[in-house]
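**Q** what follows is a protein structure lacking sequence information:
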């Protein structure tokens, strides 16, 4: 069984993609047929290579999942890998595979981690911390590469005329994790805190009525795939969940009477929580998917932009947030570039950024977007720690102290992203 050291620490519902089936008719507009394909392949770690990064075995499979979309003019790919995070080198390797197999240019490929904390970290050459078993690390890297190639091959083979539609639902499986203690703000569960229960669903129907789907991490993905049958493929993209945690947690943070931060961990008993929350979220995704009406000729467009935001001094190698504090000094840094990817998929806009936005910032983008449906995804094409709202810096929360971005950067980024949605992408018809 795997180590439960940070089990379910950061999973929260946010931007989800789900693909479903149903009887449909072929397009009659004369426009090139919209096509879609999906593929899934398990990441198979050699049994003799455990332990890997502290994990001694495997409870259920990790996977690489991919969706290919093609409107006759633009072809793009969305890849989700069941890992905590993905290095730039691994992203490049995955993109190279997708380009080689499916002929899609690297800028038109989005790669994201499902952000499960119950998976090993896989390091690029020269980046592994001291003590890393490099043979096990190399085997894990190769396992991801092999799964990516197989998933892409399957997705390309399944590429066919399709229809597409989007919808939203609500699933209350997350809670704000910033709580006030006598020693300052720290991690926990605050029922009164900001949270965003929105579940965004993108459904794609194959014209033969057979089904392809996509959704949350682990249990929720399996729930949706089981609902739609053996041809279903499910993927999950992390939403604006930087200040969110599962409503129920197997490994939960606490603050002791002396102000020191600690954890209470129920270990393998926590799999019951995974099944419970996965079934709840998966059921909501299925419910939303069943109510979506797909269209024949959705338009695809992908734009990559860069915006300038204020930074602050921060080193990911130094843990600056080890417990609650009542005072903290933030050191301003120079403006930095924030990559943003904007994808139009019919009347849905997908906004992808590297940093983990807090829930309020994601909700702000959706509220002001000109699109009928807007999906905000984080940890897209790499990670950049947290991007909190201004209030988090006043509270000295874990996210604010662990952010490379200065106070106000989140609000400024939201405003610029909304402006880009109005300017850079063609208006939804």
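**A** Cool, got the structure. The structure displayed is predicted, hence computed values, not measured ones.
**Q** make it CA atoms for all contacts and neighbour counts henceforth
**A** Fine.
**Q** which residues of the protein fall in helices?
**A** 88-102, 134-157, 219-228, 271-291, 359-368, 390-395, 398-401, 409-423 (DSSP state H).
**Q** turn the ones you listed into CSV, columns for mean neighbour count and distance to residue 173.
**A** Output for these, formatted as CSV (neighbours: other CA atoms under 10 Å; distance: least, CA to CA, whole Å):
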stretch, mean neighbour count, distance to residue 173
helix 88-102, 18, 29
helix 134-157, 20, 29
helix 219-228, 22, 11
helix 271-291, 20, 6
helix 359-368, 20, 13
helix 390-395, 17, 22
helix 398-401, 25, 20
helix 409-423, 18, 24
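**Q** let's bring in a second model and compare:
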């Protein structure tokens, strides 16, 4: 197996509309840290697979279709199967991120397509014989269920180490970390462009792993997980603190015995399935709550002076404001890959963490969210009994997340 890594800058001009928050006070005014597209490619001698991550809020179907078509086109000299995943930064450009999916704004359709092609081409040029190792562990103190203040701040962390073959010391060429946490440390009022937590973790990992070692951070099934109850501030210093905790935990895991992910002679298998998700009916998931009741809850929270209660009450109101009444099914694609012994599931939109936990296989498993489409939030069926933001704004009917997980499991079983 040959593996490569490539990167491309994603410049954001001042004055660009920013994605992620309804109450953003205005367009971008500067740069806190640069955005990029990161790509990793695997080549088994016959088939090439590319995973690209982009520092944007979401990847819509039109963008996914365009970059996947271009990656398979002979005149682009790529010749690979491509997945494009958003890191889901809320401090990047608005790329058409609306519940149920929408069109990608023209400039970003072009800019992202070009950057993805550049990153993948550089990764192909960088390919060399490498073995892969998978490690899984718990990460404490960084992410937690954002709708439940008392929930434990523990999430699973997956670390894939890529080691150069033939190096007597088995030098690490790069690391791919899957972090199932909303990268939302910076505030809604901020107007500086940033990759937020995903970018900060990349920088922290590179600093700890040393020169010449690449680091890619993908966002996992983070629909209900964020830093809301773990962050101590919403600035660059807090980004560095939380990112340091993630990077230190990754380094700890790299010292533990691994599961083999792939080795010499390993093969790549790929599959996908299209599903039609039923739209959420009127009142789905709202319980007895309506707009007036949610407004009263917000006033009560403000009177209490509890900042967490206020943020949660406001998010429920935002859910009501953002929700639209769809009546047509939402088409999505579930993707699966087998890279040697490593099973990879690529889910669209924002699946809840429990969805990833239900996707299992005989060997190591890596589950990614925000891949090749944006149907919006994908709560578990159980979550629809609560009037929380993710459910209020969701465009899909209860059971949709479970249908995606079932499809991913079946695709992996059939490989």
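**A** Great, that's in hand. Note that this is a predicted model, so its numbers are computed, not measured.
**Q** if we can go back for a sec, so which of the helices of structure 1 is nearest residue 349 of structure 1?
**A** With CA to CA, the closest approach to residue 349 of structure 1 among the helices of structure 1 belongs to helix 409-423: 8.0 Å.
**Q** I'd like the helices of structure 1 laid out as TSV, including distance to residue 242 of structure 1.
**A** Rendered in TSV, the data for these read as follows (distance: least, CA to CA, whole Å):
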stretch	distance to residue 242 of structure 1
helix 88-102	21
helix 134-157	26
helix 219-228	20
helix 271-291	19
helix 359-368	7
helix 390-395	11
helix 398-401	7
helix 409-423	12
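**Q** among these, which is nearest residue 175 of structure 1?
**A** Scanning the helices of structure 1 with CA to CA as the criterion, the closest one proves to be helix 359-368, at 10.1 Å.
**Q** ok, residue 249 of structure 1 touching residue 269?
**A** No. Here residue 249 of structure 1 does not reach residue 269: they are 10.7 Å apart, not a contact under CA atoms under 8 Å.
**Q** that older thread, which of the helices of structure 1 sits closest to residue 37 of structure 1?
**A** When those are compared by CA to CA, helix 134-157 sits nearest residue 37 of structure 1, at 4.8 Å.
**Q** what's the span of stretch 382-402 of structure 2 from first residue to last?
**A** According to CA to CA, to the nearest Å, stretch 382-402 of structure 2 extends 11 Å from its N-terminal end residue to its C-terminal end residue.
**Q** kindly report the same for stretch 98-114 of structure 1.
**A** Across its full length, stretch 98-114 of structure 1 reaches 18 Å end to end, with CA to CA as the criterion.
**Q** okay, buried residues for it please.
**A** Burial within stretch 98-114 of structure 1, assessed by neighbour count using 16 or more other CA atoms under 10 Å, is assigned to 98-99, 101-102, 104, 106, 108-114.
**Q** including distance to residue 35 of structure 1, could those go into CSV?
**A** Output for the buried residues of stretch 98-114 of structure 1, formatted as CSV (distance: CA to CA, whole Å):
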residue, distance to residue 35 of structure 1
98, 17
99, 18
101, 17
102, 13
104, 14
106, 19
108, 16
109, 16
110, 18
111, 20
112, 22
113, 25
114, 25
